[in-house]
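S.K.: got a predicted structure here, sequence first:
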Amino acid sequence: MAGRGARAARRELEELADLTGALLATSAVARGLFRGSPWDLDVSGGFASPLTAELVRGADVLVGWGCAFTMWTTRHGTLIGPDTVVVQVDLDEDALGAHRPVHLGVTGDVARTARAVTRLLGGHRDGAGGDGDADGARGDGDAAGYRSAALAARIAGEGRWRDVPYEDEGGNGRIDPRTLTIGLDDLLPAERVVAVDSGNFMGYPSMFLDVPDERGFCFTQAFQSVGLGLATAIGAALARPDRLAVAALGDGGALMGVSELETVVRLGIPMVIVVYDDDGYGAEVHHFGPDGHPLDTVTFPPADIAAIARGFGCDAVTVRDVADLAEVARLLDGAGDRPLLVHARVARSRGAWWLEEAFRGH
C-alpha cells in the first residue's frame, strides 16, 4: 500500500511486488500511482471497491510505503485482517505506528528501502545481483504470492467502481451521481488532472473519474474543509497545462469559492467544473438528519449555478438526466478558451457509501 511518500518510487515498488507476488494499492492521495498494472487495486480505505476491500483484508502481510495507515485508509482498521502482519516504511520515525500498531517499523526512504529488500530477496536491481546471486537472476523469493490468472481476471472485471452493479436512483429531474460521473469519464479526455473538494459527493469523482497517474489527482482533504476544490484545480491547471483540469465540487463548496470562476475565465484556463448539486451540505444533512437535528442551516433553496457561471463568462449546462450529457459532449467538442461548468442536479435520497463508512467512527 503506497501513500504520498511513495509517489516517486513506482518502479522500485513494482519490481519488489513482482518478486514477491504482492498486489498493489494506494492511499487516496497517491491514487493512480500503479495505473496500468494488472495488479493495481486502486485506492484502499473508504473509497475501496468491494474487491479491493476483500483482497486487502485477506492479505497475510500488508506493507505501507510512505503511507500513514490513517482511519480513512484502513476503514477504521476493518480492512486489516486479524492475522495480517503489518509493516510500515517511512522517512519520519515518529510516523511509524502513529495511527495504529505495526509489527515492524522501518525508518527509510521508500525507493531505497524497496531496492534493499529486493536485493535481500535475490532479485535483480540496476544490474546488481542480490546476496548469493551474482548474475542478478531471481532466487527463491520469486513466488506467485497473491497473484493468479483467476485473480487477474477478477481485478480486470471487478476492480473499478464503474464495473460494480448498482440500481440507478435518478429520476424526477435528478441524475444518479454514479451515472453522471461514469458518463463524464467517458466524455473527458484521458489526459486529465482531477481536483476534488470535500463533501458527501466527493467519492463519486474520486472513484468514477479515472486518472492517468499519481499526478492526475489532487485531494483537498488534509484540512477537512469545504470550498478548496476550485482553487486547487486552478493550481493544478497552471502546473500541468498539458492536461485538462477537472474541478469536482459540491454546491456548497462551489458557492463558497464562486469568485474563483473569474480567475479561471481571466486566465483562459480550459477547465471543466462539475458541481454535484443536492441543495445542501450533504454530509451534514445525512449525518445529523437521521437523528432529528434541524437542518435549516445546512439546506439551500435551489440555485441556478449554471446561470451564475455564465455570468462569470463560462459555458455552462445543467444536467438532470443522461440525455443532458449530449450537450456536455457538444460543448466539449467545440471547446475553446472558455471553461465549462456542468451543473448536475444529483439524487439526494441518502448519503454516499463512503460517508456512511466514515461516520461510523464519529
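M.R.: Arrived safely, thanks for sending.

S.K.: every contact and neighbour count from this point should use C-alpha atoms.
M.R.: OK.

S.K.: next up, the contacts around residue 272.
M.R.: 244, 245, 246, 247, 339, 340, 341, 342 (Cα atoms under 8 Å, 6 or more residues apart in numbering).

S.K.: is the last one within a helix or a strand, and which one?
M.R.: When elements are defined using DSSP states H and E, residue 342 is found to belong to strand 340-345.

S.K.: against residue 279, how distant is residue 345?
M.R.: Going from residue 345 to residue 279 by Cα to Cα, to the nearest Å gives 8 Å.

S.K.: second one coming, line it up with the first:
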Amino acid sequence: MTCAELLIRLLRERYDVDTLFGIPGVHTVELYRGLQGQAIRHVTPRHEQGAGFMADGYARASGKPGVCLIITGPGMTNIATAMGQALADSVPMLVISSVNRRDTLGRGQGRLHELPSQQQTLSGVSRFSHTLLDPDALPEVLARAFAVFTSARPGPVHIEIPIDLFAAPVTPPTNWQAPRLYRPAPNLDGIAQAAEWLRDAKRPLVLLGGGCVDAPEAARQLVERLDAPCATTINAKGLLGRDHPLDLGANTALPAVRQLAHDADVILAVGTELGETDYDVVFDDGFTLTGRLIRIDIDPEQLVRNQATALGLVGDADSALKMLLAQVQAPLSRDGAQRTRAAHEALALGSDPAFSTFVPLYDTLAKTLPEAILVGDSTAPVYAGNHLVSQPEPRRYFNASTGYGTLGYGLPAALGAQLARPDLPVIALVGDGGVMFTLSELATAVEERLPVVIVLWHNAGYEEIRRYMDAHGVPRLGVDLRAPDFQQLSVGFGCAARRVGSPRELADALASRPGDAPYLIEIDAFAWQSSLGVAP
C-alpha cells in the first residue's frame, strides 16, 4: 500500500469521511489513484477558496469535519481565506495538501508552486500545520487532527505531504478503528459554585455561543429551569427552538438587550467568545457586564478574553450544561419570560426602519421553506437576518458576517451544506457584490445537481460600504459597481433563474423551484423596496 492509498483508506474507513473537496493538480494526482474504488464522493470546485467554503458549510451543517485535497503553493494561498473564516468560527476542517519534494524544501530553487515555507504560511490560519516526513507516521498525524476536531476547540488543520512520499510504500495499521476520545468535563467544585450563584441570582442572564450547537436539549432545559433570558450568538441560532419565550436572539448589540445584560447580577456564558461581531457589531464597546460572569469553554484562553470573568470552567458545553442541570433540579422563578418579552417589545424589530425592508423577505422564506438551512454571505439581508431570524434547530443558520467576515462565502458554503444535508432545503443569501468572488461555483452546483436556492439581493454595488462612507463624509469611490446580467449568466451555467421585485413574486418563485438543480432568484432591491413603500 502506498502513502496516498493509505491516506484515503484511513479517511474513509477510520474517520467515516464520505465527501472530499478538491481540484486535481500535477502534485496531487497520486491521491486520486488512491480514490479509485473508495466510497467517497469527490466534488470539484472551480477555485480552492470555494473548496474551503464548501468544506466549511458541510462541517457546520453536519457536525463532521469538511475535508479538502489541495495542490501546493497557489492552491494553499487560495484556500487560506476560507481557513481564516473557519478558524475564527471554530469550524472543523482538514486541509491535506501536497508540498515539494523533501530534498528541495526551503532551498529556493524556483520549483513549481514553491513557497519559502508553505507550512509557516498556513500555520497562522490553522490549529496546527504539519509536514509529513515519514509516511509511516501518517496514522498518528491524522489521529492528532481528528483529536482536535472531536476533543478540543475545533478549527482547520493542515497536513502537507511531500510529492515524493505519495507513492512511498507504507505498512497499513493492524487496527482500522478510530480511537474513542471524549471532551474534558468541567471541575465539579466549580460547577457547584456556579450553580449556587445561579440559584441565588435575582436577574440572571444566559449567553450561549456556537460551542453549544451539539447540546440543544440540555441548553433549553437549563435556561427554562433557571427562568433566565437567553441571548444566542449567530452561530447558536436555533438552540432553544423557534420563537422560544426566553430567547433574546442574537441582539446583544442593540440597546434593550444591552441594558438587560448590564443589569444582570449573574451571567452564565457557555461556548462563546463574547467577541465583537456577536456582541458589539455596532463597534462602540457598549456591551458591558457588571454582574458576576461565569464562563464555560473548551478553550482555557477564552475564559479570560473580552470580559472580566468571576468564575471560569474549562470543559465541554454539553457536559457542563448537564452537570449544572443536576445541581439546579428545582425550577426557579425570576420573571424570565416577562423580562424577555419586555426586551423584544423595546427592540420592536418588526417595525424598525433598519429592518423593515427584510422582514417580508424572512417572513416569505419561513412560510414557504420553514425547515430550510439559511447560509449567508456578508450582505445587507444577512446583517438584518442576524437579528430577525429564528430557527427550529441549530446548524440551520450561519454566515460569514461573524469573525473573519469574508466575502464570497455564501454560495459555496450553501453547496457544502446541501451535500451534508440532502434531506433539507438550503438557501444561499448573497449580494450582487459578494457573489462575484465565487460565482464560478454555480458551475459546481449545476454539475453536482444540488438543489440550492440562491437568493441574490441586487442593489448595484457595496451598499453597506456606501452607507459607511456617507456617514463618515468619505466620497463614494469603488462601491458603485456595474453588475453583469445575472439572468443570462445563470442560463450560461445551465442554471434556471428568475428576477423578482416583491414578496409575492418571491413566494411564487420559491414555489416553482426545481427539486434536483440549483435555482437563482434575483431580487431587484429597488423594485422590492418600492413594492413595500420603503425608501431606498
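M.R.: Done, it's in. Remember, predicted model here, so these are calculated numbers, not experimental data.

S.K.: TM-score for this pair?
M.R.: Overlay of the two chains. TM-score (TM-score structural alignment, normalised by the length of structure 1): 0.77; 317 aligned residues with a Cα RMSD of 3.0 Å.

S.K.: hang on, the earlier thing: ranking the contacts of residue 272 of structure 1 by neighbours, who comes first?
M.R.: residue 246 (30 neighbours; other Cα atoms under 10 Å).

S.K.: any idea whether that residue is helix, strand or coil?
M.R.: Each residue gets one of three states, and residue 246 of structure 1 gets strand by DSSP: H, G, I helix; E, B strand; the rest coil.

S.K.: which position in structure 2 pairs with it?
M.R.: Taking TM-score structural alignment, residue 246 of structure 1 has residue 427 as its aligned residue in structure 2.

S.K.: my read: that match touches residue 414, true?
M.R.: Yes. With contact defined as Cα atoms under 8 Å, residue 427 of structure 2 counts as touching residue 414 (6.8 Å).

S.K.: need the overlap of contacts for these two.
M.R.: 374, 375, 452.

S.K.: out of the residues you listed, list just those in strands.
M.R.: Residues from these lying in strands, with DSSP state E as the criterion: 374, 375.

S.K.: filter the shared contacts of residue 427 and residue 414 of structure 2 down to just the buried residues.
M.R.: Applying 16 or more other Cα atoms under 10 Å to those, the neighbour count classes 374, 375, 452 as buried.

S.K.: my guess is the last one meets residue 521, correct?
M.R.: To tie it back to what came earlier, the one meant is residue 452 of structure 2. No. When contacts are counted by Cα under 8 Å, residue 452 of structure 2 is not listed as touching residue 521 (10.7 Å).

S.K.: need the contact list for the closest residue in space to residue 5 of structure 1 that isn't next to it in sequence.
M.R.: The shortest distance from residue 5 of structure 1 to any non-neighbouring residue, by Cα to Cα, 6 or more residues apart in numbering, is to residue 66 (3.9 Å). Shown in contact with residue 66 of structure 1 (Cα under 8 Å, 6+ apart): 2, 3, 4, 5, 6, 88, 89, 90, 91, 110.

S.K.: with residue 91 of structure 1 instead?
M.R.: Counting by Cα under 8 Å, 6+ apart, residue 91 of structure 1 makes contact with 66, 107, 108, 109, 110.

S.K.: out of these, which is most surrounded?
M.R.: residue 66 leads the contacts of residue 91 of structure 1 on contacts (other Cα under 10 Å) with 28 neighbours.

S.K.: which residue lines up with that residue in structure 2?
M.R.: In the superposition onto structure 2, residue 66 of structure 1 corresponds to residue 271 when matched by TM-score structural alignment.

S.K.: mind listing the strands for structure 1?
M.R.: 24-26, 40-43, 61-65, 85-90, 104-107, 192-196, 217-219, 244-250, 272-277, 315-319, 340-345.

S.K.: same list (the ones you listed) but as JSON lines, adding distance to residue 159 of structure 1.
M.R.: As requested, those are exported to JSON lines (distance: least, Cα to Cα, whole Å):
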{"stretch": "strand 24-26", "distance to residue 159 of structure 1": "11"}
{"stretch": "strand 40-43", "distance to residue 159 of structure 1": "6"}
{"stretch": "strand 61-65", "distance to residue 159 of structure 1": "19"}
{"stretch": "strand 85-90", "distance to residue 159 of structure 1": "23"}
{"stretch": "strand 104-107", "distance to residue 159 of structure 1": "29"}
{"stretch": "strand 192-196", "distance to residue 159 of structure 1": "20"}
{"stretch": "strand 217-219", "distance to residue 159 of structure 1": "18"}
{"stretch": "strand 244-250", "distance to residue 159 of structure 1": "22"}
{"stretch": "strand 272-277", "distance to residue 159 of structure 1": "24"}
{"stretch": "strand 315-319", "distance to residue 159 of structure 1": "28"}
{"stretch": "strand 340-345", "distance to residue 159 of structure 1": "26"}
